[in-house]
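Asker: coords please:
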Amino acid sequence: MGALLMILALLMLPGVGFAYYYESGDQTPLLYSAFASFAIGATLFFSFSNQDQNIRKREGYLIVSLSWLFMSIFGMLPYLISGVVDNLPDAIFETVSGLTTTGATILTDIEATPKGILFWRSMTQWIGGLGIIVLTVAIFPLLGIGGIELFVAESPGPTSDKLHPRIRETAKRLWFVYIGLTVAVGVLYYVEGMNFYDAVNHALTTMATGGFSTKNDSMAYFSPIIQYTAIFFMFLSGTNFTLIYFGLTGRFKRVWHSDEFKAYVIALVIFLILLVGPVWYYSAEGFEKAFRDTLFQITSLITTTGYVTSDYTAYHSGLTLIFFMFLFLGASAGSTSGGIKFVRHLTFFKNSWLEFKRIVHPRAVVPLKINGDRVTGKIITHIMNFLLIYLMIFVVGSIVISLMGYDILTSFGAVATSLGNVGPAIGRVGPEDNFAFFDPFSKIFLSFLMLLGRLELFTILVLFTPYFWRAN
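Answerer: Below is the predicted model of the structure:
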């Protein structure tokens, strides 16, 4: 955790350069925050560097959970010291929303936010996009600390593809892909008309599937060509980064061999075909804009990016419900997106379909296969439990928020978008709204749900079980 805080401090420094260049006056809060984070991180690191550094599974889960807590605490310092956010619940909410790439915000005038702080806001999403733990996995072995358990805890999804047998090499290659695509989309944004500052910020939040923007109107502020570019890179960000690596190295058969990727692509196409007509009819816009808005919002919600180009809640109540359901999809496992993930949905529906065959032929062995490989009963049980617990948390969370005095649509929307790390939802937290009106308790509660969703439930929930704390 000391190493993580030192890395976090260094990543605060680029915002100082923007603050000086734009004379926004927020360089001092960023410097103070970076100094405090680095000092405490260095103290932790060097004070305990001689201790037992054999990281086992329990230590891995604990380190990951506490690290996200520590990053949230120190990541909010720039907001508080600068005065951009004047209270603790709001600062926690904005920071956790950034680090978990949720994209929900309590800021009511984004364009009035100082440039350095606004850049740090985007940087928090880029840090959380692939997971700062994965970066540290590549660094820890150099420090004599094993990283496999951290990688497993940070990426608890049902897939276990590895680019390289050494976990450090896997993490490094994932980060090379992540950084390369971030640079690529930033260059395209700049060439297509964004200024340098906007291009850098949106590159960070696009690849992180985060959705924070430098504009109050989000992506609706920019030209159609920029929106199409965002659609393409949101799609890439929602793709398993292992498959992106295979594609970049020419192994295209490995890409299309993925059942999840095929389901991801086919679902996007089907949703576009089904929705573009109704959106065109109810929006009263030209066909090209209706097509672009439909494709943009489908991609943005499914990949949990959260950018907006139109208010999808203004079309029709039926369309609003369909867009709300997208909050529960998520894109691919192994991507920067949040949500349930397509591979879990695919496993659920395939297993449910095969169950009819098992009923008719009770003695037959009917295996479930994903990517041509048999899925073990243990994995199926894990996925079924995940889906059930996810639904239970959504229901209980919605009840909690509604008991705080908010209407049912707002409660459903706030909990679904926080747990799925999406951003916009329905009710009073729609595409054109923010979360500033929530009371302090609700903001802290929703922040907890964001962390829970980002670490895919079990990483945090296991800490609340007595089995975790029992001696070996």
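Asker: rest of the way, CA atoms for contacts and neighbours
Answerer: Noted.
Asker: Gly211 is in contact with Thr205, correct?
Answerer: Yes - using CA atoms under 8 Å, Thr205 is in contact with Gly211, at 5.6 Å.
Asker: mutual contacts of the two, please.
Answerer: Residues touching both Thr205 and Gly211 (CA atoms under 8 Å, 6 or more residues apart in numbering) are Thr101.
Asker: following element in sequence after the one helix or strand Ala184 maps to, please.
Answerer: Using DSSP states H and E, Ala184 maps to helix 167-191. Downstream of helix 167-191, the next assigned helix or strand under DSSP H and E is helix 196-207.
Asker: for the helix or strand following that following helix, the distance to its chain's centre please.
Answerer: Next helix or strand after helix 196-207 toward the C-terminus (DSSP H and E): helix 224-237. In this view, helix 224-237 has its centroid 17 Å away from the chain centroid, taken as CA atoms, centre = their mean, to the nearest Å.
Asker: okay, buried residues for the next helix or strand after helix 224-237 please.
Answerer: Of the helices and strands lying after helix 224-237 in sequence (DSSP H and E), the nearest is helix 241-248. Neighbour-count burial for helix 241-248, with 16 or more other CA atoms under 10 Å as criterion, is recorded at Phe241, Thr242, Leu243, Ile244, Tyr245.
Asker: to compare against the first, here's the next sequence to fold:
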Amino acid sequence: MNFGMIVYILAWVLKIEALSLLLPLLISLIYREQSAVPILLVALLSGIFGTVLGFKKPRKTAFYAREGFVAVAGCWIVLSLVGALPFFLSGRIPRYVDAVFEIVSGFTTTGSSILGDVELLGKGLLFWRSFSHWIGGMGVLVLVLTILPLGGGYNLMIMKAESPGPDVSKMVPRVADSAKALYKIYLALTVLMIAVFLLTGMPLFDSLCIGFGTAGTGGFAVRNSGMADYSMLSQFCITIFMILFGVNFNVYYLMQKRRFRDSLHSEEARYYLLIIAFSTLFIAFQILRQCGGDFLYALHHSFFTVGSIITTTGFSSLDFNLWPAPCQMLLLFLMICGACAGSTGGGIKVSRLIIMGKEIGKEMHLIIHPEAVRRIRLEGKSLDHPIVRSVNCYLILYCFLFMSSVFLLSFDGFDFTTNFSAVAATFNNIGPGLGMVGPVRNFSAYSDFSKLVMIFDMLAGRLEILPMLILFSHRTWRKTN
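Answerer: The predicted structure is shown next:
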């Protein structure tokens, strides 16, 4: 294990976090808030520790899969432990476990909260809370790769461990250039989105925070009413951008390179948009059938909610906990389904569901035709067995951790719907669930132990499970020749 390189990468993450804290510090100073002092203190400490730990690059730079997974998991944990300090030191969130829950929810782009009144945080901390979505959306280690290329192909180990989806492919020959291309697209879409929000009449501060949450598909609101206070035009624009950020960023890269034909033939994107269209219409008609009302109103809010849930953003324009049971069950499916691989969204990912469906079809075909040779194809390419195997492994681990978490949460005494949806909301990085953790409620009623379970779930869901689990394997820490 190359601990020297892991610490060196960790040092860069601390320095990036220190620089990131300067923005909420500026906001706090503009609004003359007392939270500026703890934010400045944490920024200084993070910068000092990062500078000391990364003062000298290790001589041994060999970096393989084991180091990559440990570095990613370790960096996200330290990033969260430090990022929680402004909430805790300011006294706005007096319990450190709650502060860690809140910032982990931010960095993992989950959006689940323990706060009953978010507006009490003040502008500076609200900005930090939302900006954490933007930082975590693309991945802080991907950002490190844009400024700290390790060379020798080692940085692909980091990108594989942090990027969502069953497979990570380089868009350009060098991984560092791929990371830069991703961040250019991410930044351009974010700037465009904030400009559109401003044109719809949304205030500047709200446009920035909601923009960060939408880009990272996070879901933290800056008002207690969530998205309900904004105009229908603003809500519609938010929906469109949520869906856009749920698309694989390779599609945008192909568009940027004017390879429009290739970008428009994304099989995963087609299924993703089809699921959104079907779910929107189904929920709209269910609302009309059982609740009545105006069709355009029902269509608007069903479109917003479906876009928010499938992209794992978690914004809410109304309390969907009051919708008919079939609508709630469909929303649970969308929570688990998630967005496309290579996007900022969470969940299992549409590509994995496609591969799983095709694998089931292949097995059924082989039962009828045992001598047949049939390969699974996605995006026009034949999938290698290791990719299919990794999908199967991921789904098994997903089910095991999901049910284990539901079991552990059950000791708090809440009903099954609340516990199941709480795990679905945190493990899939959604935000709100159903029952006692619905869109107008929060997660504060859970015990510290349950919050720690959900903190692990949020990190495991964002990092695709294995980087977190590998920390608990004795083989990870065993010396090898």
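Asker: just tell me what Tyr64 of the second structure corresponds to in the first structure.
Answerer: Counting by TM-score structural alignment, Tyr64 of the second structure lines up with Arg56 in the first structure.
Asker: any idea how far the spatially closest residue to its match that is not a sequence neighbour is from Thr102 of the first structure?
Answerer: With sequence-adjacent residues excluded and distances taken as CA to CA, 6 or more residues apart in numbering, Arg56 of the first structure is closest to Glu149, at 6.1 Å. Taking CA to CA, to the nearest Å as the measure, Glu149 of the first structure falls 25 Å from Thr102 of the first structure.
Asker: the more surrounded of these two?
Answerer: Set Glu149 of the first structure next to Thr102 and count neighbours by other CA atoms under 10 Å: Thr102 wins out with 36 against 21.
Asker: chain center to stretch 77-93 of the second structure: distance?
Answerer: Here stretch 77-93 of the second structure is found 19 Å from its chain centre; the criterion is CA atoms, centre = their mean.
Asker: would you turn the buried residues of helix 241-248 of the first structure into JSON lines with distance to Leu5 of the first structure?
Answerer: Compiled in JSON lines, those are given as follows (distance: CA to CA, whole Å):
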{"residue": "Phe241", "distance to Leu5 of the first structure": "26"}
{"residue": "Thr242", "distance to Leu5 of the first structure": "28"}
{"residue": "Leu243", "distance to Leu5 of the first structure": "31"}
{"residue": "Ile244", "distance to Leu5 of the first structure": "30"}
{"residue": "Tyr245", "distance to Leu5 of the first structure": "29"}
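Asker: closest one to Leu88 of the first structure out of those, please.
Answerer: Lowest distance from Leu88 of the first structure to the buried residues of helix 241-248 of the first structure (CA to CA) belongs to Phe241, with 35.2 Å.
Asker: residue contacts, the closest one?
Answerer: Shown in contact with Phe241 of the first structure (CA under 8 Å, 6+ apart): Leu174, Val177, Gly334, Ser335.
Asker: counterpart of it in the second structure?
Answerer: Phe241 of the first structure maps onto Phe249 in the second structure, by TM-score structural alignment.
Asker: for the first structure, what spans make up the strands?
Answerer: 369-370, 373-374 (DSSP state E).
Asker: where in the second structure does the first one align, residue-wise?
Answerer: Looking back up the chat, that one is strand 369-370 of the first structure. Aligning strand 369-370 of the first structure against the second structure (TM-score structural alignment) gives residues 377-378.
Asker: and that stretch, how far from the first structure on average?
Answerer: Superposed on the first structure, stretch 377-378 of the second structure shows a mean distance to its aligned partners of 0.8 Å (mean CA distance after the TM-score superposition for the first structure).
Asker: which residues sit against that stretch?
Answerer: Against stretch 377-378 of the second structure from outside (CA under 8 Å, 6+ apart): Glu267, Ile355, Leu383.
Asker: and with 6 Å instead?
Answerer: If you take CA atoms under 6 Å, 6 or more residues apart in numbering as the criterion, stretch 377-378 of the second structure is touched by Leu383.
Asker: one more: stretch 18-32 of the first structure?
Answerer: Stretch 18-32 of the first structure has contacts (CA under 6 Å, 6+ apart) with Val16, Pro78, Ile81, Ser82, Pro114, Lys115, Gly116.
Asker: and that stretch, how far from the chain's centre?
Answerer: With CA atoms, centre = their mean, you get 27 Å for stretch 18-32 of the first structure.
Asker: what span of the second structure lines up against that stretch?
Answerer: Using TM-score structural alignment, the residues of the second structure aligned to stretch 18-32 of the first structure are 27-41.
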